[in-house]
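Chemist: dropping the sequence and predicted coords here.
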Amino acid sequence: MFGGRGFSTGLVLATTILCAYSAPALEIRAVADHAVTFQTIYVPPATYNTPKTLYARTVQLADGTLLATWENYSPEPPMVYFPIYRSTDKGETWTSFSTVQDQVNGWGLRYQPSLYLLPQTIGNLTKGTILCAGNSIPTDLSQTKIDLYASQDSGATWSFVSSIASGGAADPSNGQTPVWEPFLMVYDNQLVAYYSDQRDPAHGQKLVHQVSSDGITWGAIVDDVAYPTYSQRPGMTTIAPLPNGQWIVTYEYGGGPNPRNAGYPIYYRISPSPLTFNNATGVLLNANGTIPSSSPYVVWSPSGGVNGTIAVSANSHSQIFVNTKLGDASSWVIYSTPQAAAYSRHLRVMDDPDYLLIMGGGPLGGDNSVTDSVMKLPNL
């Protein structure tokens, strides 16, 4: 959690990994991927609370349809919720489609939604089920609870599945005990839920995961990034597969080394398994002296050469940071985008992996709306 938030082996392997995790196989679609420049998706009413929207996310269905959601700062009551918007033309236009509502707590679904399309059956959740994990928090911000919802009708309706983790007040101060920022992924026939955890008295915040074979019962908490100094706060897990069988995780590193006054410098780790990042070394993302800061998001695309392209977004920049050398620390390059900077801005590799979707819900404290762009990745 960004501390300033206040209110709250080869090409075959590469293609296999991509299909299983970050994007569907390239198919002929009714609408081809194409450039979209700073398209408005949703403008909230003037009655919404600041920042009105934040923290946008997408998922792509098997037929190419895109669904999007975000933090929605609607007046209360009624309870806050996650809106679902749909695009059938690859991000060019969007329409309101459904909502994900709190069905169990009476608090609302307030922060940090995460959408994921199941690539295989997990328990009674069939392949193609859409999952939405998010933070259910009451109006007084006194509790946090990462809950999991599922849709088996392409996002039209949603049902509660389980609670992944529960914590204290939605306050990012060290000493408080919330849970934050879920990120979902299937690995080794299990559903993995990654999140930021402030409940361990030895750590102001750390990154952890839990696994489930059915989406209902969750295993033990496993550390992913946990520093020995209490005040150091890694946050905001996102993960992508690499074509050499490795995995990359990005995170903001609050309270850690602060080069060039980057308040929450972006670090990454590379591991042979997405379950063993705590054994890997953290590396500062440094693009020839430019250090991005806060709320990163990482994806990998087979576009851009034999190693494909790692792309990272950060709150501090409208550009993306790209690497075509499997995360080599000296090979990061800044590349311009048509999309504005935003807190926890989202990336998605499209069916045609030359194209990257970027979606934002606006900056912290802004008078926000939700926007997206689709751009061609550089072939560096």
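Modeler: Ah, there it is.
Chemist: for the rest of this, base every contact and every neighbour count on C-alpha atoms.
Modeler: Will do.
Chemist: so how many other residues sit close to the spatially closest residue to Q101 that is not a sequence neighbour?
Modeler: The spatially closest residue to Q101, leaving aside those adjacent along the chain, is Y81, at 5.1 Å (C-alpha to C-alpha, 6 or more residues apart in numbering). By other C-alpha atoms under 10 Å, 24 other residues sit near Y81.
Chemist: and if you look at F38?
Modeler: F38 has 19 nearby residues by other C-alpha under 10 Å.
Chemist: which SSE is it in?
Modeler: According to DSSP states H and E, F38 maps onto strand 36-42.
Chemist: could you say what helices and strands that strand packs with?
Modeler: When contacts are defined as 3 or more C-alpha pairs under 8 Å, 6 or more residues apart in numbering; DSSP states H and E, strand 36-42 sits against strand 370-376.
Chemist: before we go on, here's another structure to hold up against the first:
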Amino acid sequence: MRRIGVLLTVIGVGLGWPSAGAEPPIPATARQPLYPDSSFYPRLVRLEHSGTANGTIVASINTLRQTGAIMASTDGGTTFRRRGSITDSVSRKSGQLCCSALFELPTAVGDMPAGTLLWADTVFSDVLDVVLRHVEQRLWASRDQGAHWEFVSSIATSNSLFSFTDWGPLLPSAWEPSLSMSADGQLVAFYSDETDSHEHSQKLVQVRSPDGVHWVNQTDTVVSDVQYVRPGMANAIRLPDGTYFMSYEICNTDKVHQCLTYFRRSTDGWNYGDPRFLGTVVRTAADGGYTQHAPYPAWSPGPGPNGTILLSGQMASSVDGTVTPSTGRTLLANDAMGEGNWYEMAAPIVIGGITDAPCKNYSSALLPATDGKSVIEAATDLDSNGDCRAYYASGPLPGPPTPPAPAGK
């Protein structure tokens, strides 16, 4: 993540960000509000390990009331109803809660059975009259498909001193947790870490737990020896062949492309290679362009013959860094486990006026249908009052564009 001051304050104020250049008209869309109030950072899972509840789609959203809102759909994502909420006493005290993750356990971890829903978030609490900020990545669990939640553990904690840098005071020192499970059955958490900011402005780190309570083996996942380069916003998914695919952004690698999307692979869900290897840049086939900021991956059984990796990103840019008309209108897809170039397809939700700022199309979640023919997207946009809100819609997965016929045919 780029440093953006206090994220929640920016999202909640209702700023009118300018349009990112000339854009085609926005067509009518079937998007629906996922939550009836200001909200951001939506996440989606389809229950697969919960017995008779399998097939239910559960969504989580961060709200500006400092709670996690849990919604659920039992009709395949056509409608969502409120199912539960997560109220963290720490965030209630500080008024800061951000950047959550939602995950269903495929197998038991500690005393949590398969099908347990997990929710992780970043909480800030100020102490010593706003001289010191305490930051936690906190884990919650639900054993009844999202209706009731209990606090499980602190994944990681850190402290940040008041700082008058050019980035502003009181910077959080860790954020954006995501969850995965390694091949050996341990719970793995990734997050963006600023605690070593003198050497690394930000890096990606990981920890693991055999029981969801005790977290060990903090390890760098992606780190640059150039101090101002900032890897962040990691999300890892397991592919059908048992390997893992992780997407993330790296900011400040050059002045033209601020936060390019990268990926790397793992055979066991814990070892992702040399942390100093920044990874493979995601490129599009049409013009060799890029996707930038806040990527989110998902596995789909189609439209590729062997399945497809889908990827959302906040913005699309050309090789020279110019924001393209694809911004806010397309998803990326790859039918070769991430290898080679990616192709674009229409996104279910169209969002205009996107710039390098939170809310609009920021970390949009994807949930493909079980037949690989469509995908549900949950994305955020500014409403008519300038408030950030989460929406959802479903759209087809048509596959790669048909190449043009050879000349003379």
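Modeler: Arrived safely. This is a predicted model, so every value here is computed, not measured.
Chemist: would you pull the TM-score for this pair?
Modeler: Overlay of the two chains. TM-score (TM-score structural alignment, normalised by the length of structure 1): 0.81; 338 aligned residues with a C-alpha RMSD of 2.7 Å.
Chemist: quick revisit: quick check, the residue nearest to Q101 of structure 1 in contact with N72.
Modeler: Yes: using C-alpha atoms under 8 Å, Y81 of structure 1 is in contact with N72, at 6.5 Å.
Chemist: hey, what's in contact with both of those two?
Modeler: Common contact partners of Y81 of structure 1 and N72 (C-alpha atoms under 8 Å, 6 or more residues apart in numbering): R110.
Chemist: give the contact list for Q258 of structure 2.
Modeler: When contacts are counted by C-alpha under 8 Å, 6+ apart, Q258 of structure 2 touches 250-252, 292.
Chemist: inside strands: which ones of the residues you listed?
Modeler: 250-251, 292 (DSSP state E).
Chemist: who wins for neighbours among those?
Modeler: I250 (32 neighbours).
Chemist: which position in structure 1 aligns with that residue?
Modeler: Aligned by TM-score structural alignment, I250 of structure 2 pairs with Y253 of structure 1.
Chemist: so what's that match up against?
Modeler: By C-alpha under 8 Å, 6+ apart, the contact list for Y253 of structure 1 reads 232-235, 264-267, 294.
Chemist: need those in a markdown table (columns: secondary structure).
Modeler: As requested, the contacts of Y253 of structure 1 are exported to a markdown table (DSSP: H, G, I helix; E, B strand; the rest coil):
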| residue | secondary structure |
| --- | --- |
| Q232 | coil |
| R233 | strand |
| P234 | strand |
| G235 | strand |
| Y264 | coil |
| P265 | strand |
| I266 | strand |
| Y267 | strand |
| S294 | coil |
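Chemist: among the residues you listed, which one sits closest to A62 of structure 1?
Modeler: Nearest to A62 of structure 1 among those: G235, at 30.8 Å, using C-alpha to C-alpha.
Chemist: isn't the closest one right up against Q205?
Modeler: Yes: counting by C-alpha under 8 Å, G235 of structure 1 touches Q205, with 7.3 Å between them.
Chemist: from S154 of structure 1, how far off is the residue nearest to Q101 of structure 1?
Modeler: 18 Å (C-alpha to C-alpha, to the nearest Å).
Chemist: out of the contacts of Y253 of structure 1, who's nearest R110 of structure 1?
Modeler: Nearest member of the contacts of Y253 of structure 1 to R110 of structure 1, counting by C-alpha to C-alpha, is G235, at 18.2 Å.
Chemist: that closest one: neighbour count?
Modeler: 30.
Chemist: and it, what pairs with it in structure 2?
Modeler: For G235 of structure 1, the residue aligned by TM-score structural alignment is G232.
Chemist: distance of the nearest residue to T56 of structure 2 once chain neighbours are set aside relative to V58 of structure 2?
Modeler: Among residues not flanking T56 of structure 2 along the chain, T74 sits closest, at 5.0 Å (C-alpha to C-alpha, 6+ apart). As for T74 of structure 2, its distance to V58 of structure 2 is 9 Å (criterion: C-alpha to C-alpha).
Chemist: look at those two and report which has more neighbours.
Modeler: Comparing T74 of structure 2 with V58 by other C-alpha under 10 Å, the one with more neighbours is V58, at 26 against 16.
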